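>>> My questions concern the predicted model and sequence given below.
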Amino acid sequence: MDKTELISAVAEKVGLSKKQVREVINEILSQIAKQLVLGQKVKLVGFGTFSKQYRAARDGRNPRTGERLIIPERHVVVFSPGSDLKQQVQEPMQQASQSQEDADNKQDDKKE
């Protein structure tokens, strides 16, 4: 899903125009970015936390040429998923696993 698809889905779900939803989403993203620039964490309870982390300079290699180079120090954005999001992501796997177990049990029952 890209940003345009997200805007369409939210607009349909909440009954607002795509323009209104686009403005809200753009402002949310702008506020998240602004706080990260200031060194603040952005915690969305149940969803996750955005934060800025420092990465020191390090040695690396150009993957095409194999040439050694120094990767400069930098800040990166890190996202840590919240417990609710982790659980939602795992549920389909758990359901699929349970479905496979049920199917295996049915096959075993037929053999007996």
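Looks like it arrived, so ask away. Residues are numbered from 1 along each chain as shown.
>>> From now on I want contacts and neighbour counts done on CA atoms only, so please keep to that.
OK.
>>> what's around Lys86, how many residues?
14 (other Cα atoms under 10 Å).
>>> And Arg61, by the same measure?
For Arg61, the count of nearby residues is 12 (other Cα under 10 Å).
>>> That one: what's it in contact with?
67-70 (Cα atoms under 8 Å, 6 or more residues apart in numbering).
>>> again, 6 Å this time
With contact set as Cα atoms under 6 Å, 6 or more residues apart in numbering, Arg61 has these partners: 67-69.
>>> for the chain, longest helix please?
Longest helix of the chain, by residue count under DSSP state H: helix 83-111.
>>> Does anything pack onto that helix? Which helices or strands?
In terms of contacts (3 or more Cα pairs under 6 Å, 6 or more residues apart in numbering; DSSP states H and E), helix 83-111 is not packed against any helix or strand.
>>> Use this one as the comparison:
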Amino acid sequence: MAMNRSELEAAVAKKTENSQTAVKAVLDAVFDVFVEQISQGEKVSIPGWLAVERTERAARTGRNPQTGETIQIPAGHSVKLTAGSKLKAAVSGK
């Protein structure tokens, strides 16, 4: 079962004894900063927890699944999220 955003906000509000509205505002600000930095090509790193960065994706040849026709897919960008050591340890139980 996945935790959605409102459940995350409620859980953080309970842990920090803040209102869910305050937590929502902080999360909105965090995600805004992520978007600003990553769209400029900057990496956002929270040591031990995670790193988020923009990656380059080369142009490539693909296929239209309906017609089988070969198409050219232009170069572009993607986002890479890397788990840090604390997050990896929490998942592995170490």
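Nice, I can see it. Please read all numbers here as calculations on a predicted model, not as lab measurements.
>>> How alike are these chains, TM-score-wise?
The TM-score (TM-score structural alignment, normalised by the length of structure 2) is 0.90; 92 aligned residues with a Cα RMSD of 1.3 Å.
>>> returning to what we had before: which one of the contacts of Arg61 of structure 1 is nearest Lys34 of structure 1?
Leu69 (31.6 Å; Cα to Cα).
>>> can you tell me which helix or strand that closest one belongs to?
In this structure, Leu69 of structure 1 sits in strand 68-71 according to DSSP states H and E.
>>> can you tell me the mean distance of that strand from structure 2 after alignment?
When structure 2 is overlaid, strand 68-71 of structure 1 sits 1.4 Å from its aligned residues on average, using mean Cα distance after the TM-score superposition for structure 1.
>>> What lies in contact with that strand?
57-61.
>>> Now with 10 Å, please.
55-62 (Cα atoms under 10 Å, 6 or more residues apart in numbering).
>>> so it matches what in structure 2?
Alignment of strand 68-71 of structure 1 against structure 2: residues 70-73, by TM-score structural alignment.
>>> Return the set of buried residues in that stretch.
Using 16 or more other Cα atoms under 10 Å as the test for burial, stretch 70-73 of structure 2 gives no buried residues.
>>> What sits closest to Arg61 of structure 1 if chain neighbours are left out?
In space, and not counting its chain neighbours, Arg61 of structure 1 is closest to Arg68: 4.5 Å by Cα to Cα, 6 or more residues apart in numbering.
>>> And that neighbour, how far from Asn62 of structure 1?
Remark: distance between Arg68 of structure 1 and Asn62 of structure 1 (Cα to Cα, to the nearest Å) = 6 Å.
>>> Same question for Arg22 of structure 1.
Taken as Cα to Cα, the span from Arg22 of structure 1 to Asn62 of structure 1 is 39 Å.
>>> Looking at the two, which one has more neighbours?
Arg22 (18 against 10).
>>> Spit out the contact partners of the residue lying closest to the more buried one once chain neighbours are set aside.
Nearest non-adjacent residue to Arg22 of structure 1, counting by Cα to Cα, 6+ apart: Ile7, 6.0 Å away. Residues in contact with Ile7 of structure 1, defined by Cα under 10 Å, 6+ apart, are 1, 13, 17-25.
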